[in-house]
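**Student:** Got a sequence here, can you model it:
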Amino acid sequence: MATTQLTAPSISARRLPSFEGLKPSTVSVPLVGMRKGGLSLGSFRGRLVVKAATTVAPKFTTLKPLGDRVLVKIKTAEEKTVGGILLPSSAQTKPQGGEVVAFGEGKAIGKNKVEISVKTGSRIVYSKYAGTEVEFSGSKHLILKEDDIVGILETDDIKDMKPLNDRVLIKVAEVEDKTAGGLLLTEATKEKPSIGTVVAVGPGPLDEEGKRKPPSVASGNTVLYSKYAGNDFKGADGSEYIALRASEVMAVLS
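**Tutor:** Sure, this is the predicted structure:
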């Protein structure tokens, strides 16, 4: 039986110092129907080895983020539906939240020192593809920049999220169930709206001197935003929310 092994570049080589304590873990995925030149790999079983989270050896008991980076313990992905049906790995929703376990000393902008705006124990929501995943103390963690944190969760409901920096939380307008002519629309044919009401805004972005600039929108504004921007969430009552940067809001409607 032939075996093909392709190794992706190590995360530690790009993001972290390379030393004995960091051991990249791997995930094996079957190769099916790949071609290289005139050779078809579909006629035999192969394995694609992909670098996953960087694993920190047990002898290292602390991990201290530097600068404006934050270490987050990732919330475990849901393995079952509400009805109790087990989900395969491919169907499990990638978590976008976790708990802050450590943070750096902040960063300098101009002559001012800007401290991290989250604390140990804060429950946060972060951008979907942010950070570097690390296996540490037997749990999955993420090292990310503070700017990749969308907001702090005050309760278990996303509507109560406190946005950070230049982020804006918007309650998405309800989708129309019928066309103008009265035809009922299926879920597949309903167009995703790009209009909603601002629920909460962050303190604003930092200028070149490290001072906050006032947000361009306010709570209660009805806004038009970029169609494919931000991170989507569902509230406890089933309402749709989106968190995005204020710069991705295109207009205020009145």
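**Student:** only C-alpha atoms for contact and neighbour calcs from this point on.
**Tutor:** Will do.
**Student:** number of nearby residues for residue 152?
**Tutor:** Counted by other CA atoms under 10 Å, the residues lying close to residue 152 total 22.
**Student:** thought it was touching residue 165?
**Tutor:** No: counting by CA atoms under 8 Å, residue 165 is not a contact partner of residue 152; they are 11.2 Å apart.
**Student:** this one as well, want them side by side:
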Amino acid sequence: MGASQLGCASTKIVGLRSFEGFRSSRATPPCSIAIRQQPIRRVNLVVKAATTVAPKFTTLKPLGDRVLVKIQPVEEKTGGGILLPSTAISKPQSGEVVAVGEGKSIGKTQVEPTVQVGAKVVYSKYAGTEIEFNGVDHLLLKEDDIVGLLETDDMKDLKPVSDRVLIKVQEAEEKTAGGLLLTSSAKEKPSIGTVVAVGPGSFDEEGNRKGLSISPGSTVLYSKYAGNEFKSKDESQYITLRVSDVIAVMS
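**Tutor:** Prediction:
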């Protein structure tokens, strides 16, 4: 904190009848405050939420239907090369599968993992447990938390897994029915879109796949706050969600 010094000269007055002819023997400095500023030291506080695995452990084998994903590094620049502030950097939701478990049991049936080592996957935003393994950030999550496989670097090419569907979101209305322009804060979040791709379906009680009743090209109405939203390279909005979050097919 800054240190402050307060100095004020005192004046002695002899007699109270009149101040006329009063002269000070020396010039009295005005009351003043001198402030000396100390430099402020900034302390950078780094908080790591990930569990750090000791270097003596060189392998990590997921159990059951869990998979270990090496997290894709966070983008710190825009496509045009502009540096992003830390508040604008989105939490990563994609990575590469580096290890898989033995799969899961459904009744008496053992179901093999549906993702393989080396696959590029997109997962739910708040899924899994973060782990720092071999000095690299990883995520240990259930296979069911993976929403799709990404064979290119564009989200519009996402291949949904299990009972999930990929929907291209309909653009929000720019005007009211009377023709008035809407501000961005007044635009209602859309919940209508076109199905682009569907997953193979979930497993039934006997371990068999159940196909989805929705097909690509359908216009659907879905739950307003369901799923995970993404943007493609052309700035189009997409969402992945479970087929159970689709509430109606429109025609």
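**Student:** so what's the residue mapped onto residue 210 of the second structure from the first structure up against?
**Tutor:** Under the alignment (TM-score structural alignment), residue 210 of the second structure maps onto residue 213 of the first structure. By CA atoms under 8 Å, 6 or more residues apart in numbering, the contact list for residue 213 of the first structure reads 203, 204, 205, 206, 207.
**Student:** Could you check how far residue 213 of the first structure is from residue 67 of the first structure?
**Tutor:** According to CA to CA, to the nearest Å, residue 213 of the first structure stands 22 Å off from residue 67 of the first structure.
**Student:** Could I get the full set of helices for the stretch 1-150 of the first structure?
**Tutor:** Secondary structure of the stretch 1-150 of the first structure (DSSP state H, counting those that start in this stretch): helices at 11-15.
**Student:** ok, which stretches of it are strands?
**Tutor:** Using DSSP state E, counting those that start in this stretch, the strands of the stretch 1-150 of the first structure run over residues 22-31, 35-36, 39-40, 46-56, 69-74, 97-103, 107-109, 112-114, 123-126, 132-136, 139-145, 149-153.
**Student:** Mind putting the ones you listed into a markdown table with distance to residue 174 of the first structure?
**Tutor:** Formatted as a markdown table, the strands of the stretch 1-150 of the first structure follow (distance: least, CA to CA, whole Å):
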| stretch | distance to residue 174 of the first structure |
| --- | --- |
| strand 22-31 | 40 |
| strand 35-36 | 46 |
| strand 39-40 | 49 |
| strand 46-56 | 38 |
| strand 69-74 | 31 |
| strand 97-103 | 25 |
| strand 107-109 | 41 |
| strand 112-114 | 39 |
| strand 123-126 | 23 |
| strand 132-136 | 35 |
| strand 139-145 | 33 |
| strand 149-153 | 23 |
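**Student:** Go through those strands and name the closest to residue 91 of the first structure.
**Tutor:** strand 22-31 (16.3 Å; CA to CA).
**Student:** for the aligned residue in the first structure for residue 249 of the second structure, what are its contacts?
**Tutor:** In the first structure, the residue paired with residue 249 of the second structure is residue 252, using TM-score structural alignment. Residues near residue 252 of the first structure by CA under 8 Å, 6+ apart: 217, 221, 222, 223, 224.
**Student:** Okay, the counterpart of residue 81 of the first structure in the second structure and residue 116 of the second structure: tell me how far apart.
**Tutor:** If you follow residue 81 of the first structure across to the second structure using TM-score structural alignment, you land on residue 78. Using CA to CA, residue 78 of the second structure is found at 31 Å from residue 116 of the second structure.
**Student:** The two: which is more packed in?
**Tutor:** Between residue 78 of the second structure and residue 116, counted using other CA under 10 Å, the more crowded position is residue 116 (13 against 10).
**Student:** residue in the first structure matching that one?
**Tutor:** So residue 116 of the second structure corresponds to residue 119, using TM-score structural alignment.
**Student:** Surely that match touches residue 105?
**Tutor:** No: under the criterion of CA under 8 Å, residue 119 of the first structure is not in contact with residue 105, lying 11.4 Å apart.
**Student:** re the thing from before, in the second structure, which of the contacts of residue 252 of the first structure still touch?
**Tutor:** Using both residues aligned by TM-score structural alignment, their matches' CA atoms under 8 Å, the second structure keeps these contacts from these: 221, 222, 223, 224.
**Student:** How much space separates the nearest residue to the match of residue 81 of the first structure once chain neighbours are set aside from residue 76 of the second structure?
**Tutor:** Spatially, and ignoring its direct neighbours in sequence, residue 78 of the second structure is nearest to residue 84 (6.9 Å; CA to CA, 6 or more residues apart in numbering). Separation of residue 84 of the second structure from residue 76 of the second structure (CA to CA) stands at 5 Å.
**Student:** got it, and residue 169 of the second structure?
**Tutor:** Residue 169 of the second structure sits 26 Å away from residue 76 of the second structure, taking CA to CA as the criterion.
**Student:** Have a look at these two and say which one is more surrounded.
**Tutor:** The neighbour comparison of residue 169 of the second structure against residue 76 (other CA under 10 Å) goes to residue 169, with 22 against 15.
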